[in-house]
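Trainee: just to be clear, the model below is a prediction. Sequence and coordinates:
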Amino acid sequence: MNQDVIITCAINGAADTAERNKHVPVTPEQIANSAIEAWNAGAAIAHIHVRDPETTQGSRRVELYAEVCERLRASSCDIVINLTAGMGGDLYIGPDENPTAFTQDTDLVGAHERLVHIEQLKPEICTLDCGSLNFGDSNLVYVSTPEMLRIGAARIQELGVTVELEIFDTGNLWFALQMMKEGLLDDNAMFQLCQGIPWGTPPNFALLKGMVDMLPANTSWTAFALGRNQLPWVAQSALLGGHVRVGLEDNLYLGKGVLATNGQLVERSVNIIENMGARILNPTEAREKLGLRGIQ
C-alpha cells in the first residue's frame, strides 16, 4: 500500500457535462477557482482542460489555457498545474455508406499542434494519450498513432515538461513502455491508468493489478475509474501502491442523485486515504516525490 499519496483533481474534462452538473467549471475564472477549491481540500495536482465559454464545449484555444494559468500563478495557491495535451484527436467517421465523409465535429490535428499551449505555457506536467480508441457508441474514434506519439513524446521531452502517460488499454501501456525503451520518456514519466471509459479497459480490479504488474519498478502511477467507481478506485489505487485521481472530469456525483463539486470529491478521497492510515502529500512534497521542476 502507498503510505504517501498524491491527489490529482481532474477539474472539468472536455465531455458535454456542463449542463448535467452546474458545478462543472467552464470559464477560465471558474476553472481556476475550482482548482483552488480542490487545493484547499487537499489536492496537490490540478489536471485541466479548457472550454469555450460560449458553447461550454472543449477547446484548444491557447489564450484560455493562458488565463487559467495566470490566475493560478497569481494566487496564493501552489497547486501543480497539469494541462491536457489530448485535445485534437477526435475523428468522427461518416455514415456507413460514406465513412470518409468526416463530420463537422471532427477535430484532428498533428502531434505538434496538440502541444502549442504546452510550448507557450510550460506547465509542470502535461498528458500524452497513448493510443487510439473507439470512444463511446457512435462513430467517434480518438486518434493517437504510434508516429504521433513518438513525435509528441520527443517534443515534450525537449520542453522539459514532465509527461503523464494516459493509458486507456493494455496496448497503450505496451506502447508507452516501448517509448521508454526508445529513450523518448524521462525517468520521472508518470502513468495514469484510466478505467471505465467505453471502450477501453473496464473498471475491473484484476485488470488494474495486471497493468500495475507491467509497470517498471519505482514508477509513479495513478489509477482512476469513471462514475460510481471513482471513489472506490481511490482505495483500490492506494492499496496497490499508486496515487489517486478524482474530479468532475470523471464523475459528477458525490452519491446517488447528489451532484458534487471538485472540493467535495477531494475531501471524500482525503477521508478514504487517511482512514486507511496513509498520508496526503501537499504540492511541495508532490513536486519532490515526482521530480518536478517547480513553478516557473
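Mentor: Received the coordinates, thanks.

Trainee: drop to CA atoms for contacts and neighbour counts, all remaining ones
Mentor: OK.

Trainee: my read: L281 touches N2, true?
Mentor: No - at 11.4 Å, L281 does not count as touching N2 under the criterion of Cα atoms under 8 Å.

Trainee: got the residue ranges for the strands in the stretch 51-200 of the chain?
Mentor: For the stretch 51-200 of the chain, strands defined by DSSP state E, counting those that start in this stretch occupy the ranges 58-59, 80-83, 89-92, 107-108, 125-129, 133-134, 140-142, 162-167, 190-195.

Trainee: ok, structure two:
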Amino acid sequence: MISEVFITCAITGGGGAPRQKNVPVTPEQIAESAIEATRAGAAAVHLHVRDLKTREGSLDPALWRDVVQRIRRSDVNPVLNLTTGEGCGIVLGGPEAPLPLASGTWMATASERLVHIEELRPEICTLDCGSKSGKGHVEGVMINTVGMLRAMAARCKEIGVKPELEVFDTGHLVLANDLVKDGLIDGVPLYQFCMGTGNGAPTDLTTLMAMVHLLPKQAIYSAFSIGPMQLPYAALSPLAGANVRVGLEDNLYLSRGRLATNAELVRRAVEILERMGVRVLSPDEMREKLKLKVHA
C-alpha cells in the first residue's frame, strides 16, 4: 500500500459521440469541467477534444488550443495530460472480405497525432502501448505499431513531454517495458493500467497484481477500471501501490441511475481515499513526484 496518491480525472473520452448529456463536448464545457475537477481535488486532467458537429474525438489543433488556453488562464493549475490516442483505428470489411477497409477507419501518422503536443507542450501525453480489438464494433481494431510508438516516444523525449504509458493488456506492458529499456522514456517511467476495457485485461485483482509485478522497480503507476468498478478501484489502487484515475471518460454514474459530473467523481474518490488514511497530492506535489517539465 502507498500512503499518498495523485488523482487524474479523465474529462471526456474520444471515439464515438457520447450518448449521455453529462459528458462535456465543446472546448468551453471540457475546460470548465477540468477546472471544476481540479478544484475538487484532481492533480491532473486527462483530455480529449470533440468535433463540434459530429461530437466525436478529434485532433483539430484549434480545439486543443482553445481547451488548453482556457485551463491555463484559470485560477487552477492542474497537470495537463493530453491524449495522442485519436487517429489509430481501422474497421475491417468483414470476416470474409476484410479489405477494403470500412467506414470509420481513421489512421493518422505519428507526426499528426503529436501536432497538439508539439504546439501546447503539456507536461504529460498518453501513449497507447499496443493494438486491441474493439468490443463495440466487432470489426474495429485500435492500431498502434511498434514503429509508430517508438517514433512518438522518441519525439516526446526530444520536446520534454513525459509519456503516460497506457497499458490495456499484458502484451502492451511488454511493449511499454521495451520502450523504457531502450532509453526512449526519460526519468521515472509513468504507467496507466486500463482495466476492464472490452477485449483487454479484465478488472479482477489477480490480473492487476500480475501486471504490477511485471513493472520496472522504479515505475510510478496508476490504475482504473471502467463503469461501476471505477470508484471501487479508487479504493483498490493504493492497496496495489497505484495512483487513482476517475472521470466521465470511463464511467458516467455516481451511483445507480445517478449521472455524475467529473467534479463529483473526484470528490467521491477524495472522500474514499481520505477515509482510508491516504493523502491526496496537489498538482505541484504530483509535478515534483514525477519531475515533470513545465513548459508554459
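Mentor: Good, I have the coordinates. All values derive from a computational prediction rather than experimental measurement.

Trainee: one step back: okay, the strands of the stretch 51-200 of the first structure in a markdown table with mean neighbour count and distance to P232 of the first structure next?
Mentor: As requested, these are exported to a markdown table (neighbours: other Cα atoms under 10 Å; distance: least, Cα to Cα, whole Å):
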| stretch | mean neighbour count | distance to P232 of the first structure |
| --- | --- | --- |
| strand 58-59 | 18 | 27 |
| strand 80-83 | 25 | 23 |
| strand 89-92 | 22 | 30 |
| strand 107-108 | 16 | 34 |
| strand 125-129 | 25 | 24 |
| strand 133-134 | 18 | 25 |
| strand 140-142 | 20 | 27 |
| strand 162-167 | 24 | 19 |
| strand 190-195 | 23 | 12 |
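
Trainee: quick one: closest of the ones you listed to A18 of the first structure.
Mentor: strand 58-59 (10.5 Å; Cα to Cα).

Trainee: in the second structure, what stretch matches that closest one?
Mentor: With TM-score structural alignment applied, strand 58-59 of the first structure matches the range 57-58 in the second structure.

Trainee: centre of the chain to that stretch, how far?
Mentor: Using Cα atoms, centre = their mean, to the nearest Å, the mean C-alpha position of stretch 57-58 of the second structure is found 14 Å from that of the whole chain.

Trainee: other residues contacting it?
Mentor: G13, G14, G15, G16, A17, H48, V49, R50, D51, E86 (Cα atoms under 8 Å, 6 or more residues apart in numbering).

Trainee: my read: the fourth one touches R50, true?
Mentor: Right, the one you point to is G16 of the second structure. No - at 9.3 Å, G16 of the second structure does not count as touching R50 under the criterion of Cα under 8 Å.

Trainee: shared neighbours, the two?
Mentor: With Cα under 8 Å, 6+ apart as the test, G16 of the second structure and R50 both reach E56, G57.

Trainee: give me the more crowded residue out of the two.
Mentor: R50 (26 against 12; other Cα atoms under 10 Å).

Trainee: still on that earlier bit, check the mean deviation of the match of strand 58-59 of the first structure from the first structure.
Mentor: Comparison of stretch 57-58 of the second structure with the first structure after fitting gives an average deviation of 0.8 Å (mean Cα distance after the TM-score superposition for the first structure).

Trainee: JSON lines for the strands of the stretch 51-200 of the first structure, including distance to F175 of the first structure?
Mentor: Listed next are these as JSON lines, based on distance: least, Cα to Cα, whole Å:
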{"stretch": "strand 58-59", "distance to F175 of the first structure": "27"}
{"stretch": "strand 80-83", "distance to F175 of the first structure": "22"}
{"stretch": "strand 89-92", "distance to F175 of the first structure": "18"}
{"stretch": "strand 107-108", "distance to F175 of the first structure": "21"}
{"stretch": "strand 125-129", "distance to F175 of the first structure": "11"}
{"stretch": "strand 133-134", "distance to F175 of the first structure": "14"}
{"stretch": "strand 140-142", "distance to F175 of the first structure": "16"}
{"stretch": "strand 162-167", "distance to F175 of the first structure": "10"}
{"stretch": "strand 190-195", "distance to F175 of the first structure": "12"}
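
Trainee: residues in contact with G227 of the first structure?
Mentor: Contact analysis of G227 of the first structure by Cα under 8 Å, 6+ apart lists D250, N251, L252, Y253.

Trainee: I meant to write L175 of the second structure there.
Mentor: C129, G130, V146.

Trainee: tell me, how many residues neighbour the closest residue to P283 of the first structure other than its chain neighbours?
Mentor: Excluding the flanking residues, the one nearest P283 of the first structure by Cα to Cα, 6 or more residues apart in numbering is A44, at 4.4 Å. The number of residues packed near A44 of the first structure is 27, by other Cα under 10 Å.

Trainee: what residue in the second structure is paired with A44 of the first structure?
Mentor: Per TM-score structural alignment, A44 of the first structure is aligned with A43.

Trainee: how near is the residue lying closest to R20 of the first structure once chain neighbours are set aside to I197 of the first structure?
Mentor: Ranked by Cα to Cα, 6+ apart and with sequence neighbours excluded, the top spatial neighbour of R20 of the first structure is L252, at 8.0 Å. Counting by Cα to Cα, to the nearest Å, the gap from L252 of the first structure to I197 of the first structure is 15 Å.
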